[in-house]
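Asker: The sequence isn't on hand, but the structure is:
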């Protein structure tokens, strides 16, 4: 019997276009393996469309809210439909950078200190010594991130009319800037796949650098000391388990190579990593000998087995 998979993509977040690209790749891969696929560009009628389609499992290829923050997960839980990636509680925590710190730091995972600041306060004074980073509390893909430096063009203090995340979000997370190198680790099930170093040509791994071909060099595996690679992979697996992630996750790091292992900081955990041709999880899977279609199929099968185990436990 052919398994029927609905691939949920698009939506209305700032990451819509990336999600559509991820979803197309996933749907094409599943069809190549003989699955029956229904492609769903999420609108406000998504529950009705899924009820009419009657899939046996949903592949969640959404990025950002509401596909990554627990909203869609809660809807699918109520509908009783198995779905890929993390569940409701994990999604609520991981999308929120403050909640993520509160969950992970007590377990010995090193993360930058931080504080929530009102955007209005930035026009009077800096919340931290420069350089520091400002980012929205619950956006992904480096959306709205600003690095405030001594010689930057934001002003001292930040100018009220200067473009930046303070003009779009009432509150922001301020963190010390961790100098050094950008690393990322994908986790699939219980296994860290590899460490990739990201070398953006702009100097900052922002939204455009992530999703525009040629703007970032991916070095996989990262050319770093073995103990740093092992530490990053161990931290990524631990974060995956502490948060309760399912399927695949991706942990992003900064490494100050002048400090050795003490300079390795986890920045955030992405519970809905991209599945585009430029995305890091498929790239790391390929590095260990897993094709894109193998990866997609593995994620679907894990979703089905997790759902069956949860039903058996509840019975």
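Answerer: In hand now; what should we look at? Since the model is a prediction, treat every value here as computed from it, not as a measurement.

Asker: From here on, just use CA atoms for contacts and neighbour counts.
Answerer: Noted.

Asker: Now for residue 244: which residues touch it?
Answerer: 86, 90 (CA atoms under 8 Å, 6 or more residues apart in numbering).

Asker: Same check on residue 89?
Answerer: residue 70.

Asker: the strands in the stretch 101-250 of the chain, which residues?
Answerer: 115-118, 132-135, 146-148, 171-176, 181-188, 191-200, 216-219, 248-255 (DSSP state E, counting those that start in this stretch).

Asker: would CSV of those strands with distance to residue 100 and mean neighbour count be doable?
Answerer: Output for the strands of the stretch 101-250 of the chain, formatted as CSV (distance: least, CA to CA, whole Å; neighbours: other CA atoms under 10 Å):
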stretch, distance to residue 100, mean neighbour count
strand 115-118, 13, 16
strand 132-135, 14, 22
strand 146-148, 20, 20
strand 171-176, 12, 21
strand 181-188, 17, 24
strand 191-200, 19, 22
strand 216-219, 26, 17
strand 248-255, 12, 24
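
Asker: For residue 59, which of these is the nearest?
Answerer: Nearest to residue 59 among the strands of the stretch 101-250 of the chain is strand 248-255 (12.1 Å), distances taken as CA to CA.

Asker: Run through who's touching that closest one.
Answerer: 85, 178-189, 232, 236, 240, 263-273, 281, 299.

Asker: Can you check what angle separates that strand from strand 191-200?
Answerer: Per axes from the mean of the first three to the mean of the last three CA atoms, to 10 degrees, the angle that strand 248-255 makes with strand 191-200 is 50 degrees.

Asker: Quick one: list the elements packing against whatever helix or strand comes next after strand 248-255.
Answerer: Counting by DSSP states H and E, the next helix or strand C-terminal to strand 248-255 is strand 264-270. Packing contacts for strand 264-270, counted by 3 or more CA pairs under 8 Å, 6 or more residues apart in numbering; DSSP states H and E, involve helix 88-94, helix 97-104, helix 226-243, strand 248-255.

Asker: ok, second structure coming up, stack it against the first:
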């Protein structure tokens, strides 16, 4: 086993988002992996006791394992920066950019990555202009099939694939349940993949692409976190050229958004082997069914070693 300094890490998991249960599972997996390398680990919830605990414990590093807004919108990261506490993952500003899907898509497109045609609508504009008129305009300019999804959020919550214009109103209502801004975008068909990006101090390194084949045909919440609901292929069943293009696109998005340490870029590879950017996650799931751990294991990495090395890199970055 590779020797690391005996560090004290606080893993923050839970929170109050829709993804609390997933966060707890990710946090527990990270904690167990680091304990296996001899680290002292405190697993803490994101509640009123967290900041006093950080002041008391004075950990070497914090690993935020919070999914959803509480962990990925930059707020917690901004507080950790204000407290001058080293932490794993992207800084607050970059996390905010990635958390907002329209902004992330715009920055990825500026970096040369293909993105679906889309329109973003706030709930206020949707109501003020009239739902009937807005939906008619969308149907004219964005032909079926479409994807309707919250502009901010994760785990595919509030996402609907629309194959009939009559289903568009219900899809909008569902998405607005999760966010006040909703994206209506072109549905790209092809091979759904996720590419993890890891950076332990040199250049960002893309992991093997993971191909996602849900039994239901839709990679929704249940398909993501219930064993047996989805078949994964690691590496994805892509040509060498398509795999390289996807890896390049993932790294380009990671760099364009100013991310660090770890991210996951979700894409569709179409029939002509073009990767299309869907979204990026500054805190990819780290549960037993999550994609980045699958890619790491398939590449022969030990999860504990990678997590420890990322934490060490966070400490090095803080010292610099």
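Answerer: Structure received. Quantities reported herein were computed from a predicted structural model and do not represent experimental measurements.

Asker: out of the contacts of strand 248-255 of the first structure, which are buried?
Answerer: Among those, those classed as buried by 16 or more other CA atoms under 10 Å are 85, 178, 182-189, 232, 236, 240, 263-273, 281, 299.

Asker: where's the counterpart of residue 250 of the first structure in the second structure relative to residue 140 of the second structure, distance?
Answerer: Correspondence of residue 250 of the first structure to the second structure, assessed by TM-score structural alignment: residue 264. Distance from residue 264 of the second structure to residue 140 of the second structure, counting by CA to CA, to the nearest Å: 33 Å.

Asker: what's near enough to touch whatever residue of the first structure lines up with residue 182 of the second structure?
Answerer: In the first structure, residue 182 of the second structure lines up with residue 172, judged by TM-score structural alignment. By CA under 8 Å, 6+ apart, residue 172 of the first structure lies in contact with 116-119, 134-137, 165-166.

Asker: Now residue 172 of the first structure. Nearest residue, chain neighbours left out?
Answerer: Using CA to CA, 6 or more residues apart in numbering and skipping residues adjacent in sequence, the residue nearest residue 172 of the first structure is residue 136, 4.9 Å away.

Asker: Relative to residue 125 of the second structure, how far out is the residue nearest to the spatial centre of the second structure?
Answerer: Central residue of the second structure (CA atoms, centre = their mean): residue 281, 2.0 Å from the mean position. Using CA to CA, residue 281 of the second structure is found at 27 Å from residue 125 of the second structure.

Asker: cool, residue 296 of the second structure as well?
Answerer: 43 Å.

Asker: between the two, who's got more neighbours?
Answerer: A direct count of neighbours by other CA atoms under 10 Å for residue 296 of the second structure and residue 125 places residue 296 higher, at 18 against 12.

Asker: Where does the aligned partner of the more buried one in the first structure sit, in terms of helix or strand?
Answerer: Using TM-score structural alignment as the criterion, residue 296 of the second structure maps onto residue 285 of the first structure. In this assignment (DSSP H and E), residue 285 of the first structure forms part of helix 280-287.

Asker: From the contact counts, what lies against the following helix or strand past that helix?
Answerer: Heading C-terminal from helix 280-287 of the first structure, the first helix or strand you meet, by DSSP H and E, is helix 292-314. Counting contacts by 3+ CA pairs under 8 Å, 6+ apart, helix 292-314 of the first structure is packed against helix 16-32, strand 57-60, helix 280-287.

Asker: from the chain's centre, how far out does helix 292-314 of the first structure sit?
Answerer: Here helix 292-314 of the first structure is found 20 Å from its chain centre; the criterion is CA atoms, centre = their mean, to the nearest Å.

Asker: What are the buried residues along that helix?
Answerer: For helix 292-314 of the first structure, a neighbour-count test (16+ other CA under 10 Å) marks 292-300, 302-304, 306-307 as buried.

Asker: Just send those back as CSV, with distance to residue 148 of the first structure too.
Answerer: Shown next, in CSV, are the buried residues of helix 292-314 of the first structure (distance: CA to CA, whole Å):
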residue, distance to residue 148 of the first structure
292, 38
293, 41
294, 42
295, 38
296, 39
297, 42
298, 41
299, 39
300, 41
302, 42
303, 41
304, 45
306, 43
307, 45
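
Asker: Of these, which is the nearest to residue 103 of the first structure?
Answerer: Distances from residue 103 of the first structure to the buried residues of helix 292-314 of the first structure, taken by CA to CA, are shortest for residue 306, at 22.7 Å.

Asker: Residue in the second structure paired with the closest one?
Answerer: When the second structure is aligned by TM-score structural alignment, the residue opposite residue 306 of the first structure is residue 317.

Asker: same deal with residue 21 of the first structure?
Answerer: Residue 21 of the first structure maps onto residue 25 in the second structure when the alignment is built from TM-score structural alignment.

Asker: how close does that match sit to residue 197 of the second structure?
Answerer: Applying CA to CA to residue 25 of the second structure and residue 197 of the second structure gives a distance of 21 Å.
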